[in-house]
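Asks: The following block contains a protein sequence and its predicted model.
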Amino acid sequence: MNALGMLILAFLLRKKYLDVDHKPQGRPLQKMPGRSRLSGPHFPSGDNRPLAKTGYSGYRDLGNTLSEEGIQASLKLLAHYQTLNESQRKVLEDKMAPPVKAQYLHLVNSVWQMTPFQQEEYIRQQSKNGLYGQVGIFALRYYS
């Protein structure tokens, strides 16, 4: 009797786990009652207030968006940088403040394989996002 029970159990388990047409039989995921989009220690349960629109983003500094002259000066500085040797690049980088140098090296690493047209479009788009503004200001001062 014990062997017969083991055989039946083995047959059922084999059928259950090796059947190709087997569908999972778990419960569907349900939303937990009393939980809202903004539930947590700062919001009472069921509070569905929309998030505040502060207009602040840590990645945007609209005061440093580039003008057309800044974009052209940045492109000119990129072209000039590519012609410099290592020691001349070091001299140019030493003239930059640390945040400007970080932005500039990020820009150089981002556009080094792009065509000049792609570089201009990239800088123009990133300028709308508030990136590379300090590089443009430095380039304008460098060429003035």
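Replies: Good, I have the coordinates.
Asks: contacts, neighbours, all on C-alpha from now
Replies: Fine.
Asks: Now do the buried residues in stretch 119-126.
Replies: For stretch 119-126, the neighbour count (16 or more other C-alpha atoms under 10 Å) marks Gln119, Glu120, Ile123, Arg124, Gln126 as buried.
Asks: Narrow the residues you listed to those in strands?
Replies: Among these, none falls in strands (DSSP state E).
Asks: Which members of those occur in helices, if any?
Replies: Gln119, Glu120, Ile123, Arg124, Gln126 (DSSP state H).
Asks: my guess is the second one contacts Leu75, does it?
Replies: What that stands for is Glu120. Yes - the criterion here is C-alpha atoms under 8 Å, and Glu120 meets it with Leu75 at 6.9 Å.
Asks: neighbours of Met6, just the number please.
Replies: 11 (other C-alpha atoms under 10 Å).
Asks: Sorry, slip of the keys, the one I care about is Leu140.
Replies: By other C-alpha under 10 Å, neighbour count at Leu140 equals 18.
Asks: In terms of helices and strands, where is it?
Replies: Using DSSP states H and E, Leu140 sits within helix 133-142.
Asks: how about the nearest residue to Gly70, chain neighbours excluded?
Replies: Gly136 (4.5 Å; C-alpha to C-alpha, 6 or more residues apart in numbering).
Asks: Got another one to weigh against that:
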Amino acid sequence: MVKRTSLEGDPCPIARSLDAIGDWWSLLIIRDAFLGVRRFSAFQRSLGLAKNILTVRLRALVDRGILAIEPADDGSAYHDYVLTAKGRGLFPILVALRQWSEEFDDHPEQITTTLVDRVNRRPVRKLLLAAEDGTPLTAEQTTLAGR
């Protein structure tokens, strides 16, 4: 396996975020955690990932504070992987990726689920980037400023 270059000290927050998340397997682990997966065996079943690769990815997500290890709530000797506040903060990122795919995927008919509000069971509105006053913004209407 090729060793990754750390982007931890990069001044770009996008690069730093990618360093913290890791890779696409890690995003799929996080997706599954949002869907209620908590046990190593359940992650492995869902993702079809080799045990050694899953072990490394879970350890990295714990080390980065995205997942935490807790004793299993059923009293068994197993432990659960649960999202931390930092991990739950990734929810809008996953929603944005999902919505981008729903809009631009070459085969949207193969997408078999829709993200809905639990209470009303209605589709979630597309994420919107807005100015402080609520005005919608496009990429062309934004720029980077020094601090």
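Replies: Arrived safely, thanks for sending. In this text the structure is predicted, and so the values were computed from the model without any measurement.
Asks: TM-score for this pair?
Replies: Superposed pair, TM-score by TM-score structural alignment, normalised by the length of the first structure: 0.25. Supporting alignment: 54 aligned residues with a C-alpha RMSD of 4.1 Å.
Asks: Show me what the helix holding Leu140 of the first structure is packed against.
Replies: In terms of contacts (3 or more C-alpha pairs under 8 Å, 6 or more residues apart in numbering; DSSP states H and E), helix 133-142 of the first structure is packed against helix 68-83, helix 98-111.
Asks: so which of the ones you listed is the most packed in?
Replies: helix 68-83 (a mean of 17; mean count of other C-alpha atoms under 10 Å).
Asks: Residues contacting that one, please?
Replies: If you take C-alpha atoms under 8 Å, 6 or more residues apart in numbering as the criterion, helix 68-83 of the first structure is touched by 89, 108, 116, 119-120, 123-124, 135-137, 139-140, 143.
Asks: Give me the three-state assignment for Arg89 of the first structure.
Replies: helix (DSSP: H, G, I helix; E, B strand; the rest coil).
Asks: what's the nearest residue to it if we skip its chain neighbours?
Replies: Arg89 of the first structure sits nearest to Tyr81 (C-alpha to C-alpha, 6+ apart), 6.6 Å away.
Asks: now swap in Val108 of the first structure and tell me
Replies: Leu78 (7.1 Å).
Asks: What's the separation between Ala79 of the first structure and Gly133 of the first structure?
Replies: 18 Å (C-alpha to C-alpha, to the nearest Å).
Asks: ok, how many other residues are close to Ser87 of the first structure?
Replies: Residues near Ser87 of the first structure, counting by other C-alpha under 10 Å: 9.
Asks: Next, find the distance separating it from Ser110 of the first structure.
Replies: Taking C-alpha to C-alpha, one finds Ser87 of the first structure at 22 Å from Ser110 of the first structure.
Asks: Contact partners for Leu97 of the second structure?
Replies: Per C-alpha under 8 Å, 6+ apart, neighbours of Leu97 of the second structure: none.
Asks: Okay, and it sits in which element?
Replies: With DSSP H and E as criterion, Leu97 of the second structure is part of helix 91-104.
Asks: do the same with Phe117 of the first structure
Replies: Assigned by DSSP H and E, Phe117 of the first structure falls in helix 116-128.
Asks: which other helices and strands contact that helix?
Replies: Taking 3+ C-alpha pairs under 8 Å, 6+ apart as the contact cut, helix 116-128 of the first structure packs with helix 68-83.
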